[in-house]
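Asks: below is the sequence, then the predicted model.
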Amino acid sequence: MSKVCIPQGYKTPLSVYEMQRAIEFIKSNFQVNLGNALNLRRVSAPLFVEENSGLNDNLNGVERPVSFDIPDVHATGQVVHSLAKWKRLALKRYQFHPGKGLFTDMNAIRRDEVVDNLHSIYVDQWDWEKVILREDRTESYLRQTVRAIMGAVCETNDALDIAFPSLHTRIDRDVYFISTQELEDRFPDLTPKQREDAICREHHTVFLMQIGGNLKRSGQPHDGRAPDYDDWQLNGDILLWNPVLERSFEISSMGIRVDEAALDRQLTASGCDDRRTLPFHRMLLAGELPLTIGGGIGQSRLCMMMIGTCHIGEVQASLWDPETVQTCESAGIMLL
């Protein structure tokens, strides 16, 4: 059974050729706007890391990385899930100073992803990371950064609407901030996903904060977060209301990264104390890595939102199950 939902009366907003032009326009413009907003410089990044380095993102702890042996260097490589940890080490190695950061194109394979309108086994995002001072590890600094990112998003969207007059996507610049506990208290009878839909229906641009720790009512986290990059008290997701799919739409997961105390606390809380012996974690616990804030911003997600497509396969090339292909073909939707 196909997991794809095609909105009634939906038609792809642009021709195939114009779609490619719009995708290129968004990607080239947004990375400039993001770099200017956060004082970031572009760097090169790896497609894979060494298995025992501790640098790969463990996501929710159950996803299997794509691994392969490398005989000539006597190692096993893993295709990255994201660059959440690698970026922090790179800031140290590349000698970035407080107030400056990096961004890069991150391409990943998540073989266990459940594919649907929004999810693909291929992940493309702008990964960014910035060095901060200890006094910047506050919710106020986090909110300031979120507003700067949304400014870059809206500037790109405004320019796209001028370059492609047939597109009329509206994205609200004003951000509504709410914690996962406040959201559970407000909608106690809804599932986490239903809560996100409900709050985005009311406030079209939302930053949902404090993801990872257990909530009071359910005793479960709102959503899974690895214990070794975001501080669960200083992180969150940028959610937009998607009028095409009539649902909440995550474009970014981000946060102030763990310091020594937060890492120690979260490794124990999540039962991941075995990671303390990995090279990255030893450096972090010893205070040898810079304090940072960072995140990932979905490239295909942003293109979907701004162009107004209903399926991620309209803006990126990936693999799909036969039912999805058939459903899209019947609806006149071309998957790249």
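Replies: Noted; the coordinates are in hand.
Asks: from now on I want contacts and neighbour counts done on CA atoms only, so please keep to that.
Replies: Noted.
Asks: what distance separates whichever helix in the chain runs longest from the centre of its chain?
Replies: Scanning the chain for the longest helix, with DSSP state H as the assignment, gives helix 139-163. Relative to the centre of its chain, helix 139-163 is centred 15 Å away, using C-alpha atoms, centre = their mean, to the nearest Å.
Asks: which parts of that helix are buried?
Replies: Buried residues in helix 139-163, defined by neighbour count with 16 or more other C-alpha atoms under 10 Å: 142-143, 145-158, 160-161.
Asks: need the contact partners of that helix.
Replies: 22, 25-26, 29-30, 33-34, 37-38, 167-175, 207, 234-235, 238, 255-256, 306 (C-alpha atoms under 8 Å, 6 or more residues apart in numbering).
Asks: packing partners of the helix or strand that comes right after it?
Replies: On the C-terminal side of helix 139-163, the closest following helix or strand by DSSP states H and E is strand 176-179. The elements that strand 176-179 packs onto, with contact taken as 3 or more C-alpha pairs under 8 Å, 6 or more residues apart in numbering; DSSP states H and E, are strand 205-209.
Asks: pasting the second one now:
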Amino acid sequence: MPTVLDKKADLAGPGIGDYKELETVLPRDYRSILTPRETQQAIFQVKRYIEDNLCKELNLMMVEVPLIVDVESGVNDMLDRDGSRTPIQFHISNDRDLHPLDAQVVQAATKWKRVALRQFDCGVGEGICTDMRAVRKDYFLDHDHSAYVDQWDWERVITSEERNLNFLKSIVNNIWKVIVGAERFAQSLFPQLRDSRYPDLPEHLTFIHAEEILNMYPNLPRKQRETAILQNYPAVFIIGIGLPLRDGYPHEMRAADYDDWITDTHLETGRDTHGLNGDILVWNPVTKRRHELTSMGIRVTAETLKQQLTLSKQMDFLQLPYHKAILNNQIPLSVGGGIGQSRTLMLLLRKAHLGEVSVTVWPKILKEMCAQKEIFVLE
């Protein structure tokens, strides 16, 4: 049975424990189906397919997104609420420090997007999509976690009546339709991707609450619970991530100021459940591991923002411009999320490592390990 320390370690962050463990995770006898040249051709065509169809299904428009933000704005994504993942920060002296700025490299555009809905005059049912780039320096660099992050960060205006699980599920199903369609599109471009070793994605997702998974596997830590559920359902959307479950621990940490993880949903589920957010996870047949594609949710209201910041002991955030805008109803209610670009391409193109579809930095030990296993990591 997992100890308290096991569970705390499980919540501390994504990835694998060390490179000895990673060596056992990277597949043996791996040969990429596509050459490096074909991979690049596939990447850009599949990315265009996903962007176009995501905008079509969710009624979004593509917009520019910042790489750096003003520290004082409060719009950078802190990723969690335990302070373990901090952004890169730097000082811009500007005019010999007469008009300086302190800036941060974004970790995601989660909060910026909600403010941007107003900037681009989006009405109910309309939204934005971004080709977002970010840096997350505190990740352990393994086969599917990188310091360089690329996402389709999207956001859409909703009404108060749409703040419910049925609406959330309808949005998730539209996203899943795009991902399944992208797999078919990739295979039409490169028929060799149809390989009996790697089953196609299922037509439909299975929706399941984090509390249900805990009930099914009460003696397993979170990541092992996810692995177990994916043996029965190869693609799932796990609902309710952030509020402590009945064992006293959240399924995973979530920042307190964007996704709503506190709203009571027992009237919709018939059980003691909370949260209007979740993650899409699939079984990756190449790595034979759980594989997260997207994190998303209905965003906090003024009331749920205060509740979540109270629980997280972060009430000082309410002095920041972004948080004040939510309290004063100056930005719209919304739903949004981030879909990992390299994560999705890694899955659809049957790759063993993120470095085969994105260019970033990797430690020498990992590059050598990949080379020994015939994994072509881009330099």
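Replies: Good, I have the coordinates. Quick caveat: nothing in here was measured; it's all calculated off a predicted structure.
Asks: hmm, back to that, what's the matching range in the second structure for the longest helix of the first structure?
Replies: The aligned range for helix 139-163 of the first structure in the second structure is 165-189, by TM-score structural alignment.
Asks: average offset between that stretch and the first structure?
Replies: Mean deviation of stretch 165-189 of the second structure relative to the first structure after superposition (mean C-alpha distance after the TM-score superposition for the first structure): 0.6 Å.
Asks: can you show me the helices along the stretch 201-350 of the second structure?
Replies: 210-216, 222-232, 266-269, 302-311, 321-327, 341-348 (DSSP state H, counting those that start in this stretch).
Asks: check which helices and strands the very next helix or strand once past the last one is in contact with.
Replies: The first helix or strand that comes after helix 341-348 of the second structure along the chain, using DSSP H and E, is helix 364-372. Taking 3+ C-alpha pairs under 8 Å, 6+ apart as contact, the helices and strands that helix 364-372 of the second structure lies on are helix 19-25.
Asks: which secondary structure element contains residue 41 of the second structure?
Replies: Per DSSP H and E: helix 36-58 holds residue 41 of the second structure.
Asks: what comes up buried for the next helix or strand after that helix?
Replies: Once the chain leaves helix 36-58 of the second structure, the next helix or strand it forms, by DSSP H and E, is strand 60-63. For strand 60-63 of the second structure, burial by neighbour count (16+ other C-alpha under 10 Å) applies to 60-61.
Asks: can you name the residues in contact with strand 60-63 of the second structure?
Replies: 54-55, 126-131, 154-156.
Asks: for burial, what's the neighbour tally of the aligned partner of residue 125 of the second structure in the first structure?
Replies: Superposed on the first structure with TM-score structural alignment, residue 125 of the second structure falls opposite residue 99. For residue 99 of the first structure, the neighbour count with other C-alpha atoms under 10 Å is 13.
Asks: I'd say residue 99 of the first structure and residue 131 touch.
Replies: Yes. Contact criterion C-alpha atoms under 8 Å: residue 99 of the first structure and residue 131 qualify, at 5.8 Å.
Asks: can you pull the buried residues of stretch 181-194 of the first structure?
Replies: Quick answer for stretch 181-194 of the first structure (16+ other C-alpha under 10 Å): 181, 183-184, 187, 192.
Asks: output these as TSV; include the columns distance to residue 49 of the first structure.
Replies: TSV is the format used below for those (distance: C-alpha to C-alpha, whole Å):
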residue	distance to residue 49 of the first structure
181	36
183	37
184	37
187	41
192	33
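Asks: sketch out the helices for the stretch 1-150 of the second structure, chain order is fine.
Replies: Using DSSP H, counting those that start in this stretch, helices in the stretch 1-150 of the second structure cover 4-11, 19-25, 36-58, 94-97, 110-119.
Asks: what span of the first structure is the first one aligned with?
Replies: So the one you mean is helix 4-11 of the second structure. Going by TM-score structural alignment, helix 4-11 of the second structure sits over no part of the first structure.
Asks: show me what counts as buried in that helix.
Replies: Buried residues in helix 4-11 of the second structure (16+ other C-alpha under 10 Å): 7, 10-11.
Asks: now residue 45 of the first structure: how far from residue 317 of the first structure?
Replies: Using C-alpha to C-alpha, to the nearest Å, residue 45 of the first structure is found at 21 Å from residue 317 of the first structure.
Asks: how about residue 69 of the first structure?
Replies: Relative to residue 317 of the first structure, and taking C-alpha to C-alpha, residue 69 of the first structure is found at 26 Å.
Asks: can you check residue 336 of the first structure too?
Replies: For residue 336 of the first structure, the distance to residue 317 of the first structure - C-alpha to C-alpha - is 5 Å.
Asks: ditto for residue 65 of the first structure
Replies: From residue 65 of the first structure to residue 317 of the first structure the distance is 20 Å (C-alpha to C-alpha).
Asks: higher neighbour count, the two?
Replies: Taking neighbours as other C-alpha under 10 Å, residue 65 of the first structure and residue 317 compare with residue 65 leading, 20 against 13.
Asks: ok, that one - contacts?
Replies: Per C-alpha under 8 Å, 6+ apart, neighbours of residue 65 of the first structure: 78-81, 109-111.
Asks: and which of the residues you listed is nearest to residue 216 of the first structure?
Replies: Nearest to residue 216 of the first structure among those: residue 81, at 30.1 Å, using C-alpha to C-alpha.
Asks: can you add distance to residue 251 of the second structure and give the helices of the stretch 201-350 of the second structure back as a markdown table?
Replies: What follows is those, written out as a markdown table (distance: least, C-alpha to C-alpha, whole Å):
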| stretch | distance to residue 251 of the second structure |
| --- | --- |
| helix 210-216 | 6 |
| helix 222-232 | 6 |
| helix 266-269 | 18 |
| helix 302-311 | 16 |
| helix 321-327 | 25 |
| helix 341-348 | 21 |
